[in-house]
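Engineer: Below are the sequence and a predicted model for it; my questions follow.
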Amino acid sequence: MGTRDYPLDRVRNFGIIAHIDAGKTTTSERVLFYTGSQHKIGEVHEGETTTDWMEQERERGITITSAAITCFWTPTGEADKKDTSKKIRFNVIDTPGHIDFTIEVKRSLRVLDGAVVVFDGVAGVEPQSETNWRYADEGKVPRICFINKLDRTGASFERSYASILDRLTKDAVRMQVPIGEEGDHNGVVDLLTREAVYFEGEMGGTVRRDSTIPENLKADVEKYRAELIEKIVSEDDAMMSSYLDGVEPSLVDLKKTLRKAVIDNKIVPVYAGSALKNKGVQLVLDAVVEYLPSPLDLPPTKGINPDTGEEVFRKASDDEPFSALVFKLQTDPFVGALSFFRVYSGKIEAGSYVYNASTGVKERLGRIVRLQADKREEVKEVFTGEIAAAVGLKEAKTSNTLADEANPMILEVIKAPDPVVSMRIEPKTKADQERMGMALKKLSDEDPSFRVTSDAETMETIIAGMGELHLEILVDRMKREFNVDANTGRPQVAYRETILKEADANVKYIKQTGGKGQYGHVSIKIRPMEPVEPGVKLKNNVKRDAHFEFINNIKGGVIPQEYIPAVEKGIKEAMERGIVAGFKMEDISVDLIDGSSHDVDSSEIAFKIAASQAFKEAAAKAKPVLLEPIMKVEIVVPEKFMGDITGHVTSKRGAIDSIDDRGMAKSINAKVPLSEMFGYTTALRSMTEGRGVMAMEFDHYEVVPQNVAQDIIAARK
């Protein structure tokens, strides 16, 4: 085996995340340009970007799948740019900002060590910014903020910074003050060094530092610099003590303390600039090096030994047993199936066998490629802390752990959200029918938030996803990539059913024929499922997942142990088609309290049928209701349209949560049933002369009002 060409402390794995249209992909393109990975800057508005490499991405100007890119950066302060010992390896992932592609953000955050969060300098914090921030909080991902687009009319660094403090975190702190805004934006002041920084030459490629600060900014610089230093020294008692005695720490000590605070998620540095106008991006890259962690800065990776169930830990070292997480599958037009993986420990060579600890399957790792968006570089070996893609792994799925067979471990899985929109799909011709099955399988393998099912009654194929755009793009990909023409039905809401009170049922299933009969007898009690605090250890007789709890309270073996799984299976199958309108039932706790068996006639099938019948009987008495997905909606409109839009939202059964100022516009925040929101973007455009924009995401399920439920039930009959 070979040795790594870059020490681990000079590796940074980070993502670039933002709300749609905050300028994230443009920022990624500048990262590629300044790191020398491409010689021409691609612009989103010209459909030329490297990270947006799918056809639909370039057409729509949005990022759909996370592009993984490896590039190298020499910090701006280094005089000798050709000295390779100063270079830092960046593994960068550009993620989508559109809410329908949230799974891509979750997946990339799972395998990254840090993130650059990009904000629109006009809009500040937007709904998807909050969602992504929440995901980063869940994963304890250290962050740097970049307030972008400060060249735009209406841009305000101060207002955007205030929105970060107000809506995301009180731990944010300015690292810079912009020199001018809107048309006058031409640089920044570095608060730590008290230097004005300008970006000159072709594409702003020359970074010039000047100790002379513009006169009109001097007072602000001193004020905000004092705030920054106080924030940093508050993280170190000894430093704080000497600072209070009037001794300012050295620049080296300030940066060292700030680095530790950022990695510990105690401080979030905020930078300023305009990626489109080539201002500020290089200093963000310097900050990635100075403040975001290398794999060595993070605690050992935790997993479970699949053989013993015990917790195991792996340090970030090439000498540890191999462990890696598959975080994305993608079909590449040139090499076929790609499995993207992040190596947490050890190393692996192309051509060797790899053990899938999640499935117990061993496969040959044919080729390994490193990606620059849609360009591929073949590599012989990958090491700890690297992100690469394997060609031709047939069994690997998203969230599978690849490991050393002699020292297996399973890493924490990436949980996919449940779909909220579904639609019927059918092939146009017989030839399309043959290809459609394969296309749907490949697409659902790639995207865990995309589900494919078959309606048992109508035999129709149903596809489900996170929104209209999500499904529209997947149907579009079927046509482009798999040559499948398909007709789709209207989008349908993913309704659910549940119960509101406790009920019980006692059912005997007896069937006597000429030979061996059937006998199964169960007595159950069902109730609405109560939430459980995370980390609470369940009793041995309790099985629980996100939406179902099964409690086995059988005493004295009145139902033999071998039939208990059949009882649970019968109940779960009955829950697949609810009794109100045939929608899936959720959030129910089932207590198996009694029953009986027959030495000769009892069987798994008899107990399964008895349990299914008992559940339906109990559910009918437990006040069953219909649930609908409620969406968190933000609509931004010019003030003159606010009255019309709030009235319109209310007419759609929406509840207004707040109305906030957003520059010259108003931001209306509301909760609205998904069923009322189909096609709303078109209606909004026509009501606001094309000036209104909207974003929405799933929030929770709620009981459907009786008058609305009656129409839904009638339509299902």
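Structural biologist: In hand now; what should we look at?

Engineer: Please make it C-alpha for all contacts and neighbour counts, starting now.
Structural biologist: Noted.

Engineer: Enumerate every residue touching residue 552.
Structural biologist: If you count contacts by Cα atoms under 8 Å, 6 or more residues apart in numbering, residue 552 has them with 541, 542, 564, 591, 592, 593.

Engineer: now, among those residues, which is nearest to residue 291?
Structural biologist: residue 542 (45.1 Å; Cα to Cα).

Engineer: which residue packs closest to the closest one, ignoring adjacent ones?
Structural biologist: In this structure, residue 542 finds its nearest non-sequential neighbour in residue 551, 4.6 Å apart by Cα to Cα, 6 or more residues apart in numbering.

Engineer: Tell me how many other residues crowd the one you found.
Structural biologist: Look at residue 551: counted by other Cα atoms under 10 Å, it has 19 neighbours.

Engineer: Now do the same contact list for it.
Structural biologist: Contacts of residue 551 by Cα under 8 Å, 6+ apart are 541, 542, 543, 589, 590, 591, 592.

Engineer: Repeat that for residue 298.
Structural biologist: residue 113.

Engineer: State the distance from it to residue 8.
Structural biologist: 12 Å (Cα to Cα, to the nearest Å).

Engineer: cool, residue 69 as well?
Structural biologist: In terms of Cα to Cα, residue 69 sits 17 Å off from residue 8.

Engineer: try this one side by side with the last:
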Amino acid sequence: MGRRIAASRLFAPVRSLFSGNASLESNRHLVRHFAGLARPKEDPCTWKERMEKIRNIGISAHIDSGKTTLTERILFYTGRINEIHEVRGKDGVGAKMDSMDLERERGITIQSAATHCTWGDHQINIIDTPGHVDFTIEVERALRVLDGAILVLCGVGGVQSQSITVDRQMRRYDVPRLAFVNKLDRTGADPWKVIEQLRKKLRHNCAAVQIPIGLEDEFQGLVDLVHNKAFYFTGTHGEIIKEVEIPQDLVAFAAEKRHTLIEAISEVDDVLAEKFIADEPITANELLAAIRRTVISLKFFPVFMGSAYKNKAVQLLLNGVIDFLPCPIEVSNYALDQKKKEEKVELTGSPDGPLVGLAFKLEEGRFGQLTYLRIYEGVIRKGEMIVNANTGKKVKVPRLVRMHADDMEDIQEAGAGEIVAVFGIDCASGDTFTDGSVKYTMTSMNVPEPVMSLAITPANRDSLPNFSKALNRFQREDPTFRISLDQESGQTIMSGMGELHLDIYVERMRREYKVETTVGKPQVNFRETITQRADFDYLHKKQSGGQGQYGRVIGYIEPLPEDSEKKFEFENMMIGQAIPSSYIPAIEKGFLEAINSGSLIGFPVERVRYVLVDGAAHSVDSSELAFKLAALYAFRQCYAAANPTILEPIMSVELKAPVEFQGSVTGDLNKRKGIIVSSGQEGDDCVLMAHVPLNNMFGYSTALRSMTQGKGEFSMEYYQHAQVPKETQQKLILELKKTKG
């Protein structure tokens, strides 16, 4: 006998959930997620029970893997939106999470967007992040505050270059994750190839928790390996889930893949291993519990499957989010106590604890600056005073909202584990807010260095005020977007993560601030370094009436190892008090000022250690300024003797093109001084990985299109700074001399 379960008004789009011959009892593992929607309010839960019902997740992937399409389906199935719109906005609306016109026009996500929805009696806070490497900071700061993530992979493309970057970011912040192999309806889709790539390329202990029923045009549904049931998705938007027994032709394959799943978990979970070794039957609940334990401990990576675009299997993925990803109190979060020399303090998530919240993202809203906060402990309330732990400033919370892309819902308070936004607070990205009873700061995010610069000037002098406003706003919102002034030319230089990154900001300036700009030729952010040790012995002495200046420094500079995490290092190896200790900070300051600009082409100097071994001071004429200048001039004096060289940014380029164009594509990469790291074949396409100097990659998209009749595509991300060849170095130095005239 068929069963239909009507969802509550929050689940309005889904008129019926199940059809077919399945009983309500056998559907219990699905029903539990919907039961909470119709449940009347009872006594207030304890804070731990409330926290157990929260999931903070991010959706990340390589560009064009279907992240935003997946988020759109999640919002629809959870009743957050009533209609589905596609990413490129062909219907004039566009996906809910792509609220910028530029995002809808280009069909890409530029800014991460936050939303929240309800699945059963659980609240899910979601951040949809960009896939393009130029906007990697959006992924970085989202992962910094999330408790779990979904790594979306294209069923055809598999693990691509940005998938590797995103996975590296997830590892950096120890984020438990699920994989969702999307686009199984596409020609060439192969989930087993993707799982193999997850094992080999990303080195994950992973296994499928589902198998597809058909692929490509014949993709109809999924077999759930945990519960040993098959699911089909029907209805206009796949909202009717039909649960049946596993088709006979898939029973043996499902048993084999379930055995593989149990085996992969048993390798890292002692509880399941005992039953597996004893060859005892393993129930669905035992398997569920084992998967959850191993996902939270980062030892296992379950792989889900489906097609977001074709409305298949998204509901089962939501079940997986609830079942396997941690709630806020299952993840260890630490703050640094500034009163106790940055001693680590574990945050429990208790509402009775002191307020601790991290400002992880800033936006210019309609009513001023919008600050996104992740609350880690305590409660934030509208109208109360909070303290910026980084600056010590007290501010009032004038308005507290919960975000739904560019819409907002006013709330009176929010507790630990929640992601909210506050208006009217002046702060920087990465600042920590408390209630003033403690001086805690959260650990900062990893911010990559910009690799490309453009000279930019407003086309009209009347636009200068808006031009300045735009640049200030963009800098506050995006830590990878930097503005500087070229001292010699007087030009404004904007630096970012790539051509697209800077192009988007130029376009936003025109649209949002009505400022037309003139943009100069892109400039690569070179660096300088030294290759050998050089000694210095410099005396800074000046006497021109009144107190003079006297400072002598003796020591050497030497290169740091290439694998050193530090870009520069100052070391005081002086024995005795030849220079009073009060002047040592001034000497370090002089060194830091000196490395801001090398003498070859004027770029910052990296990978250098400055060692002070001796010196001399004067009882009357010595001062901090004298020793700062002595250190600065000493560095400049010995820099040439240290055999300086120029470093250029090298990009990791992943390229895909039809096999017939492989020869011309490879030849072109060689011309650009690229080094082919690996090559392979996917279907009719060749896939190349290469390391290429960024300076040689300008205009590559146009060149690739013409070489491959528009069929080639590539993505690139920063890999490292490496020494330029001697002829390139001479050319760069000559170019600098010409510009100086």
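Structural biologist: In hand now; what should we look at? What you are looking at is a predicted structure, and each value in this text was computed from that prediction instead of being measured.

Engineer: where does the TM-score land?
Structural biologist: Overlay of the two chains. TM-score (TM-score structural alignment, normalised by the length of structure 1): 0.94; 691 aligned residues with a Cα RMSD of 1.7 Å.

Engineer: before we move on, the earlier item: so of the contacts of residue 552 of structure 1, which ones are in strands?
Structural biologist: Of these, the ones assigned to strands by DSSP state E are 542, 591, 592, 593.

Engineer: Most neighbours out of the residues you listed, which is it?
Structural biologist: Highest neighbour count within these, by other Cα under 10 Å: residue 592, with 22 neighbours.

Engineer: Quick one: residues contacting whichever residue in structure 1 pairs up with residue 540 of structure 2.
Structural biologist: The alignment partner of residue 540 of structure 2 in structure 1, by TM-score structural alignment, is residue 509. Shown in contact with residue 509 of structure 1 (Cα under 8 Å, 6+ apart): 518, 519, 520, 521, 606, 607, 609, 610.

Engineer: Also residue 92 of structure 1?
Structural biologist: By Cα under 8 Å, 6+ apart, the neighbours of residue 92 of structure 1 are 13, 14, 15, 16, 68, 69, 70, 71.

Engineer: Nearest to residue 109 of structure 1 among these?
Structural biologist: Taking Cα to Cα as the measure, residue 109 of structure 1 sits nearest to residue 15 out of the contacts of residue 92 of structure 1, at 7.0 Å.

Engineer: Just give the number of residues close to the closest one.
Structural biologist: So residue 15 of structure 1, with other Cα under 10 Å, has 27 neighbours.

Engineer: Now do the same for it: its match in structure 2.
Structural biologist: So, by TM-score structural alignment, residue 15 of structure 1 is matched to residue 58.

Engineer: and its match, that's in a strand?
Structural biologist: Yes - read with DSSP: H, G, I helix; E, B strand; the rest coil, residue 58 of structure 2 is one of the residues of a strand.

Engineer: Quick check: it touching residue 146?
Structural biologist: Yes - between residue 58 of structure 2 and residue 146 there is a contact at 6.6 Å, judged by Cα atoms under 8 Å.

Engineer: which stretches of the stretch 1-150 of structure 1 form strands?
Structural biologist: Here the stretch 1-150 of structure 1 has its strands, by DSSP state E, counting those that start in this stretch, at 11-18, 67-73, 88-94, 114-120, 143-148.

Engineer: Have a look at how far, on average, the first one is from structure 2.
Structural biologist: Right, the one you point to is strand 11-18 of structure 1. Strand 11-18 of structure 1: mean distance to aligned residues in structure 2 after superposition is 0.3 Å, counting by mean Cα distance after the TM-score superposition for structure 1.

Engineer: and the angle from that strand to strand 67-73?
Structural biologist: In terms of direction (axes from the mean of the first three to the mean of the last three Cα atoms, to 10 degrees), strand 11-18 of structure 1 departs from strand 67-73 by 130 degrees.

Engineer: conserved subset of the contacts of residue 551 of structure 1 in structure 2?
Structural biologist: Checked against structure 2 using both residues aligned by TM-score structural alignment, their matches' Cα atoms under 8 Å, those keep these contacts: 589, 590, 591, 592.

Engineer: Out of these, which is nearest to residue 126 of structure 1?
Structural biologist: Distances from residue 126 of structure 1 to those, taken by Cα to Cα, are shortest for residue 589, at 37.8 Å.

Engineer: And that closest one, what's its match in structure 2?
Structural biologist: Residue 589 of structure 1 maps onto residue 609 in structure 2, by TM-score structural alignment.

Engineer: what are the ranges of the strands in the stretch 251-400 of structure 2?
Structural biologist: 301-305, 333-337, 343-347, 356-365, 368-377, 379-381, 385-388, 394-396, 399-404.

Engineer: From the opening residue of stretch 403-413 of structure 2 to its closing one, how far?
Structural biologist: In terms of Cα to Cα, the two terminal residues of stretch 403-413 of structure 2 are separated by 14 Å.

Engineer: tell me which residues in that stretch are buried?
Structural biologist: Of the residues in stretch 403-413 of structure 2, 403, 404, 405 count as buried by neighbour count, 16 or more other Cα atoms under 10 Å.

Engineer: ok, residue 493 of structure 2 touching residue 483?
Structural biologist: Yes - counting by Cα under 8 Å, residue 493 of structure 2 touches residue 483, with 5.7 Å between them.
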